[in-house]
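Trainee: Just need the structure, nothing else, for what follows:
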Amino acid sequence: MESFSPLPAAIGGSLIGLAAAVLWLGNGRIAGISGIFGQLLPPAQTVVWRVVFLLALVGAAFGTARLFPAIGMGGDVPASLVEAPAAWSIPTPAWLAVAGLLTGLGTKIGNGCTSGHGVCGIARLSRRSFVAVGVFFGVAMLTVFVTGVV
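Mentor: Presented below is the predicted three-dimensional model:
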């Protein structure tokens, strides 16, 4: 780990928790991104709030990256996408596409993603979510070990 930034992490985590709580209390929905996105195609009856939520999610990340380009990266290094491991000779766009497809497959198999299970499920003390998050972290550690990308 190149830098330790507890304040931005605490602020970001608090905002994620607040957003999940507002969506749950205000709309009765769990803030699981894979479920929210997955119901767009084919469109569910409740498509408007899903589009608004996803646009706000992407817009907030984009705005934060522009307003605070070096936050959490250490020093003057701007935020950027992770490059594919050089030893694997895979172009970064292909690496990201495969990673995205595997993530989508995993969320389908796991019936949810880290936001649904990790933020909302654990907060509701769901046993299934505790198991899912354990699997997520185990696979993440294995991936870092195999690829060497931190």
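Trainee: going forward, measure contacts and count neighbours with C-alpha atoms only.
Mentor: Will do.
Trainee: From Thr147, how far out is Pro6?
Mentor: In this view, Pro6 and Thr147 are 26 Å apart by CA to CA, to the nearest Å.
Trainee: let me redo that: Gly59
Mentor: From Gly59 across to Thr147, the span is 30 Å (CA to CA).
Trainee: go on, Val139?
Mentor: Following CA to CA, the distance that separates Val139 from Thr147 is 12 Å.
Trainee: Second input sequence below; structure requested for side-by-side comparison:
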Amino acid sequence: MDGWALLLRWMGLPTLDYALVGRWLGHMREGRWWHRPIQHSTPIPHERLLGWGAHYALGILFALLLWMVAGEGWLRQPTLAPALVFGVATVIVPWCVIQPAFGAGVAASRTPKPWRARVQSAATHAVFGVGLFIGALVVA
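Mentor: Below is the predicted model of the structure:
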């Protein structure tokens, strides 16, 4: 996913700034879960580190969840389809939790180009699914 994000930035497309994830998590300690938009919320110390840490922790959690759902047999002989479907399904988290909490609405509905944001999110999570598959191949 990170390589994909670099490619998108190189192409001039905006990607998620994980410092904003850290800002969101940092404000949760104060009981603030919703922002309009999060870019206007007060920065917190070390938000970039916190956001990147959360990004990787969630990715690891999703990988473990795929392993639990697909089973030991899939991990021994991985195929692309389960990982790809699972990866795309994880787009539910940004669409239904993160984007609304950031003030962007459900599935980026309050952004200037919601369909572009949706397609980019789905593509990014498809890339995550491919990464899960490649990771399973390495483990196998």
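Trainee: quick one: TM-score?
Mentor: Remark: TM-score between the superposed chains equals 0.36 [TM-score structural alignment, normalised by the length of the second structure]; 80 aligned residues with a CA RMSD of 4.4 Å.
Trainee: The second structure: helices as residue ranges?
Mentor: Secondary structure of the second structure (DSSP state H): helices at 2-10, 18-28, 47-70, 72-76, 80-89, 92-93, 99-101, 114-139.
Trainee: Need these in CSV (columns: mean neighbour count).
Mentor: Converted to CSV, those look like this (neighbours: other CA atoms under 10 Å):
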stretch, mean neighbour count
helix 2-10, 12
helix 18-28, 20
helix 47-70, 15
helix 72-76, 14
helix 80-89, 19
helix 92-93, 13
helix 99-101, 21
helix 114-139, 18
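Trainee: Now do the contacts for the closest residue to Leu84 of the second structure other than its chain neighbours.
Mentor: The shortest distance from Leu84 of the second structure to any non-neighbouring residue, by CA to CA, 6 or more residues apart in numbering, is to Gly129 (4.2 Å). If you count contacts by CA atoms under 8 Å, 6 or more residues apart in numbering, Gly129 of the second structure has them with Ala83, Leu84, Val85, Phe86, Gly87, Val88.
Trainee: What separation do you get for the fifth one and Arg23 of the second structure?
Mentor: Meaning Gly87 of the second structure. Note on Gly87 of the second structure: its distance to Arg23 of the second structure, by CA to CA, is 25 Å.
Trainee: Ok, the second one next?
Mentor: According to CA to CA, Leu84 of the second structure stands 30 Å off from Arg23 of the second structure.
Trainee: From what I see, Tyr18 of the second structure and Tyr56 are in contact.
Mentor: No - in this structure, Tyr18 of the second structure sits apart from Tyr56 without contact. The criterion is CA atoms under 8 Å, and the distance is 10.5 Å.
Trainee: Could you find which two of the contacts of Gly129 of the second structure are furthest from each other?
Mentor: Using CA to CA, the contacts of Gly129 of the second structure span at most 8.6 Å, a distance reached by Ala83 and Val88.
Trainee: check which helix or strand covers Ala60 of the first structure.
Mentor: Counting by DSSP states H and E, the element that carries Ala60 of the first structure is helix 47-67.
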